[in-house]
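1. Pasting the sequence and the predicted coordinates here, then a few questions.
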Amino acid sequence: MSRDIDRRTFLQYSGATAATAASVGLAGCGGNGNGNGNGNGNGNGNGNGDGTPDDGADAELRTYDEELPEDPSRVEVLQHANGLANALAPWVYLHQQFSIYGINNDIEWDARPDEDINVKEFSTDRDEITISQGQLLETLDPTGENSTPQYNIVDQAYEPFLYRDREGRPIELIVTDWERTAEQEVRLTLRDDVQFHNGDDMTAEDVAFSISRANNPDISEVAGNMGDIAEATVEDGDVVLDLDSVTPTIFRNLTAFGRVLQQSWVENDDNDIATEINGTGPYELEEYVNDTRVAFTKFDGYWGEAADPNSVTFTGIPENGPRVDALIAGDSDLVTNVRPNDIPDVEEAEGVGYDDVPSTRNIFLVMNDVAEPFDNQAFRQAMNFAVDVQSIIDSILNEFGNQTSQPTLPGHNGHNPDIDPYPYDPERAEALVEESGHAGIEIELHTPVGRYLRDADIAEAAANQINELENVTCTANRRDFGELVNELLAEQAESPAFFLIGWGNPTLDGDYAMSPWFTEGPFQHFSNEELAELLQQARTIPSGG
């Protein structure tokens, strides 16, 4: 698959201050936000989890020397990969993002770690709801884009095959029962009372078609995420998936990627899946005005429990301040990505509050290893020692964040609990830069603006800290998110050498945290044979084995 095919896939798994930005110290105060941000990044560790202090200004590389058991479990393989990734340092590891929402007090809703907004989960007496995000979408085709803002909109009307609880475990939705009938075969039992918005009954053939279409790289932006599906067929009313490999994450994948479509409707040339919707969800499309709003009304024929609001409208407000203003003014009932320093305004306003939750999104600085100086491990580790992540979390994010040490977040399958974050050690960073042979280098850190919580502020703080090294010059370059993504998904040699990005992980599995970035594909920005072999090995071991 060419790198540019999956541009929009990057959007999900993908708002000039320094680290002394104003802090209001609000995390955990007021509302129902927990925001305790207890990142442990100010301690010392040598990368293998034994807590041994680092030796100050030396050029010794972090190493990961643990050995895999003779017959490792899948979790052990993924944990080993995470440990190796910490030492190889393909990224500057920053933090787990907190999702902070502003919400009208008339709505009862608990924010989800996976960042999904399902209006059917709202408890409210309000008939009409308006939700404002930083961006809208480029298409209503549920496999034509793969971003959190897009799913939040189309998933009011479309439904995935399975869904997941708040701990990431698959739960029934359109599929009511699922089992692995052979090492490379799974069977899906379907609900028999599902109706499309046009009044037609859903069939097993529709579900098989939907899976096949989502898995087709010529028309689907999520094809690389579905799993190694060779064929989807119908057998005795069930859908059977023949797999080309074990695909241990197949059921988790079906909770996140692909949506149920009606085959005859999609194949009818009179219908336009990019601007129209015929789904099975609790809301049906009322109006779509490109770049302006998407409006839905309640679908009376929904198979499940009816949602409370009769209608819901999504709008896009790119700037953080105006989004909060819309909430306070009553123009929006729920807004995303409230900045920590805007929380006092929300708390003081009448009739609104905020909710926060640690998300499944990892924020990090990618170092493209086809470009100097990032092809050098010593230099990459130096960048990790140069950034005071905990100070960024404390001052810019007001403690709404947890420092990370590896690609897979805590609580996700394959996270290695024995790996410590890089401590802030600028003297050691300078020594490693000297060891790398790149002393005096000038580098540029590219950052989106407004896509993630205080993204540009975080990037500029990191760039300023790197720039404080005696032997490196670093500046930050604020970029339009869409333009930056286009560059990131060009050939690796043409991608920026150093950039901030966020990667959401709806499968809560280490494979999706690492494989897109470290194995061949459109997102790859780092190559290491041992790491790639570990990830391939993990794909051959069934879950639980």
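-> Okay, I see it.

2. contacts, neighbours, all on C-alpha from now
-> OK.

3. Quick check: residue 504 vs residue 479, distance?
-> 20 Å (C-alpha to C-alpha, to the nearest Å).

4. the more surrounded of those two?
-> residue 504 (24 against 15; other C-alpha atoms under 10 Å).

5. Residue 362 is in contact with that one, correct?
-> Yes - counting by C-alpha atoms under 8 Å, residue 362 is a contact partner of residue 504 at 6.4 Å.

6. Mind naming the longest strand for this structure?
-> strand 352-367 (DSSP state E).

7. what about that one, distance to the chain center?
-> Computed by C-alpha atoms, centre = their mean, to the nearest Å, the chain-centroid distance of strand 352-367 equals 9 Å.

8. So which elements touch that strand?
-> strand 91-104, helix 343-348, strand 498-504 (3 or more C-alpha pairs under 8 Å, 6 or more residues apart in numbering; DSSP states H and E).

9. got a list of what the residue of the chain most remote from its centre touches?
-> What lies farthest from the middle of the chain is residue 236; by C-alpha atoms, centre = their mean that is 36.8 Å. By C-alpha atoms under 8 Å, 6 or more residues apart in numbering, the contact set of residue 236 is empty.

10. related to what we said a few turns ago, taking strand 91-104 as reference, get the angle to the longest strand of the chain.
-> 160 degrees (axes from the mean of the first three to the mean of the last three C-alpha atoms, to 10 degrees).

11. What residues sit buried inside strand 352-367?
-> 352-367 (16 or more other C-alpha atoms under 10 Å).

12. here comes the other one, which I'd like you to weigh against the first:
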Amino acid sequence: MFKYAIVPYSRMSDDTVSRRGFLKAAGAATVVATSTAGCTDSGGGGDGGGDELVYSRGDHPQNYDPQQTTSGEVSKVTNQIFDTLIQFKPGTSGELTSGLADDWTLDGTTATLTLREDATFHSGADLTATDVKATIRRFIDDEYDYYLGSDRSGYASITFGDWVDSVEATGDYEVTIDLTQQYAPFLRNLAIFAAAILSRDQIESLGADAQPELGTDPVGTGPFEFDQLDNETQRVRLTAFDDYWGGAPSVSAVIFKTTGSNQTRAQGLINGDAHITDNLDAQSIQKVSSADSASVRQKNGINVGYMAFNHDRKPAFRDPLVKRAISMAINRDEIVDSIYQGFAASANQPLPPDVLGHNDDIDSYPHDPQQAESMLADAGVTDLSFELATFSNPRGYNPNPIQTATQVKSDLAEIGVDVEINQFSQFSAYLEYTYDGRHDACLSGWYTDNADPDNFMYVLLHPGTDIDDVPADQNYIAWEDKNNVSNVSAWVDTDYMEFVDKGQRTYDDAARQQYYHQASQIAHDQAPWVYLDYADLIRGVNEAVVAESYTPTSVGGPFLDRVELA
């Protein structure tokens, strides 16, 4: 059996995990809470009315199919509409609790899940094991008539695709999943938003060619029903599902509205035009903090912000000396202290401090422009220029991406490196560009999906291929040959891959920690990224939100069905 650093599990045999065992242990453990988001009030005017909750954000995706996106902006909405088999407990750093499954075991390579019998879809149909099977097959089975195909997101491989050998409905309310290998993160992956359970009736009613349309009219079993998608005004409206198995929500509706400007979004929160807002920059945070009608909630985050080098596109980045020089030239402390104004800490490796496998013995690259310039000369690189792709809207791991990119450009100009900033106004367009590998380098970042080290080390820096498929003595992979779309560096190191693969396949916590310590050291030394920051999670909350009803959390959520308005 296995356990995680954040949520202690009770130990059984070496290759078995049961829900009852680790829930009992987790209940006795002290868990550090982290953060999420908030809303506005009946008395404040604006978009909401009565007991409608308004969640203000910085971007507006137009597709709300959890199997077609990697966007956290989408998951904020889909987590209200859909349920997963296993869920993250609100207010914790990744503790697991019952979802659509109320019992489960993972024994070697076989997972068995017993479904609750009181869950219904918004259409009125009962949830059964056939819905679970159809959901998984739509995501990963190219022999299924309703397979999503090229429209599916990279989460297909993270959640099911690379690990599920077969899925069977072994009873009306029992599902058996056989894995291709022992896979330590599997139960946690079942709680990721992309593993949400869809309606088989809706999948089949859409037909094979219309599967992408599910994202404009999603039907789930969650606490809120999809009501309106207004792309012109950039709003999404959900209404309470009174027959929700977990109990009816405390508010009648949730409105997600988009306001691109941080300052405008903060002022709207203060005015009562929104109840909760996220992704604020330092100036907006100060503005909310000083207001009488709103407050800031700040928690330790489980995320990393970084600048990724595209090793496939830019040959100069294949030399670790060049990347270390760039890392030393960029003043990361200036970014963290002045741009993020203390709401983050400097990063030095892929894993944040709160995750199993973070290596405390790794030192950050010092800020030393003179040494950086000398290292470039030693590498024979005296005329380096590259494009830096960046998004515009604030993200938790990078609350001011344009200012960050400008700082990088300025710092590198001091050592003779020319940077051209390529700014994207829409995050979806930025994702498409970088996932296609058209960037030289890009500012990026990652919120944890499941609080497991594999979610960083494999998803972001492993090519998703077998070690034997990597050409000898080559530290990059052709873009079209890698399988992890979120690996936007196309970097390869076979020793790193070996440690990460071992970390996936063992259920022993102590062994996993050592594997990730060694992998983190390699990732630091080879520098496929400039490690920028580990950011706090910041949420602005209007006074209309009943304080005890809002539970900040770093994994999953936001849990808006629990929010009450005064």
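-> Here it is on my side, so go on. Because the structure is predicted, anything quoted here is derived from the model rather than measured.

13. Just the TM-score for the two chains, thanks.
-> Between these two chains, after superposing, the TM-score reads 0.73 (TM-score structural alignment, normalised by the length of the first structure); 429 aligned residues with a C-alpha RMSD of 2.6 Å.

14. can you give me the strands in the stretch 301-450 of the second structure?
-> 303-309, 344-346, 385-391, 418-424, 441-447 (DSSP state E, counting those that start in this stretch).

15. With the first structure overlaid, report how far the last one is off on average.
-> Meaning strand 441-447 of the second structure. The superposed strand 441-447 of the second structure is, by mean C-alpha distance after the TM-score superposition for the first structure, a mean 1.2 Å from where its aligned residues fall in the first structure.

16. Check which helices and strands that strand sits against.
-> strand 303-309, strand 385-391.

17. corresponding residues in the first structure for the first one?
-> Aligning strand 303-309 of the second structure against the first structure (TM-score structural alignment) gives residues 361-367.

18. The matching stretch vs the second structure, average offset?
-> Mean deviation for stretch 361-367 of the first structure: 0.9 Å (mean C-alpha distance after the TM-score superposition for the first structure).

19. Need the contact partners of that stretch.
-> Contacts of stretch 361-367 of the first structure (C-alpha under 8 Å, 6+ apart): 13, 90-97, 114, 374, 380, 404, 407, 409, 497-505, 525-526.

20. ranges for the helices of the stretch 301-450 of the first structure?
-> Listed in chain order, the helices of the stretch 301-450 of the first structure (DSSP state H, counting those that start in this stretch) span 320-329, 343-348, 377-386, 389-395, 426-436.

21. buried set for the shortest one?
-> Of the residues in helix 343-348 of the first structure, those with enough neighbours to count as buried (16+ other C-alpha under 10 Å) are 343, 346, 347.

22. Mind telling me what the first one corresponds to in the second structure?
-> The alignment partner of residue 343 of the first structure in the second structure, by TM-score structural alignment, is residue 285.

23. what's the answer for residue 511 of the first structure, then?
-> Structural alignment (TM-score structural alignment) places residue 511 of the first structure against residue 454 in the second structure.

24. what about its match, how many neighbours?
-> 25.

25. who's in contact with the aligned partner of residue 356 of the second structure in the first structure?
-> Matched by TM-score structural alignment, residue 356 of the second structure corresponds to residue 413 in the first structure. Contacts for residue 413 of the first structure (C-alpha under 8 Å, 6+ apart) come out as 75, 78, 508, 509, 510.

26. for these, which one is nearest residue 265 of the first structure?
-> Relative to residue 265 of the first structure, the closest of these is residue 508; by C-alpha to C-alpha it sits at 33.0 Å.

27. Make sure that closest one is actually in contact with residue 168.
-> Yes - between residue 508 of the first structure and residue 168 there is a contact at 6.3 Å, judged by C-alpha under 8 Å.

28. between the two, who's got more neighbours?
-> Neighbours were counted for residue 508 of the first structure and for residue 168 using other C-alpha under 10 Å; residue 508 has more, 26 against 20.

29. mind checking how far the residue nearest to the more buried one when sequence neighbours are not counted is from residue 504 of the first structure?
-> Once flanking residues are discounted, residue 508 of the first structure sits nearest to residue 412: 4.9 Å by C-alpha to C-alpha, 6 or more residues apart in numbering. To residue 504 of the first structure, residue 412 of the first structure is 12 Å away according to C-alpha to C-alpha.

30. returning to that earlier point: OK, contacts around the match of residue 343 of the first structure?
-> 266, 296, 540.

31. rerun that using 10 Å as the cut-off
-> Residues in contact with residue 285 of the second structure (C-alpha atoms under 10 Å, 6 or more residues apart in numbering) are 262-263, 266, 278-279, 295-298, 341, 343, 538-540.

32. And residue 273 of the second structure, what's its match in the first structure?
-> Aligned partner of residue 273 of the second structure by TM-score structural alignment: residue 331.

33. circling back: could you dump the helices and strands packed on strand 441-447 of the second structure into a markdown table and include distance to residue 420 of the second structure?
-> A markdown table is the format used below for those (distance: least, C-alpha to C-alpha, whole Å):
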| stretch | distance to residue 420 of the second structure |
| --- | --- |
| strand 303-309 | 14 |
| strand 385-391 | 5 |
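
34. Touching, residue 305 of the first structure and residue 283? I think so.
-> No - Residue 305 of the first structure is beyond contact range of residue 283, at 11.7 Å (criterion: C-alpha atoms under 10 Å).

35. So between the two, which is more surrounded?
-> Comparing residue 305 of the first structure with residue 283 by other C-alpha under 10 Å, the one with more neighbours is residue 283, at 29 against 8.

36. So what does the more buried one match up with in the second structure?
-> That one, residue 283 of the first structure, aligns with residue 224 by TM-score structural alignment.

37. Wait, its match touches residue 245, no?
-> No - here residue 224 of the second structure does not reach residue 245: they are 11.5 Å apart, not a contact under C-alpha under 10 Å.

38. which neighbours do these two share?
-> Common neighbours of residue 224 of the second structure and residue 245, counting by C-alpha under 10 Å, 6+ apart, are absent.
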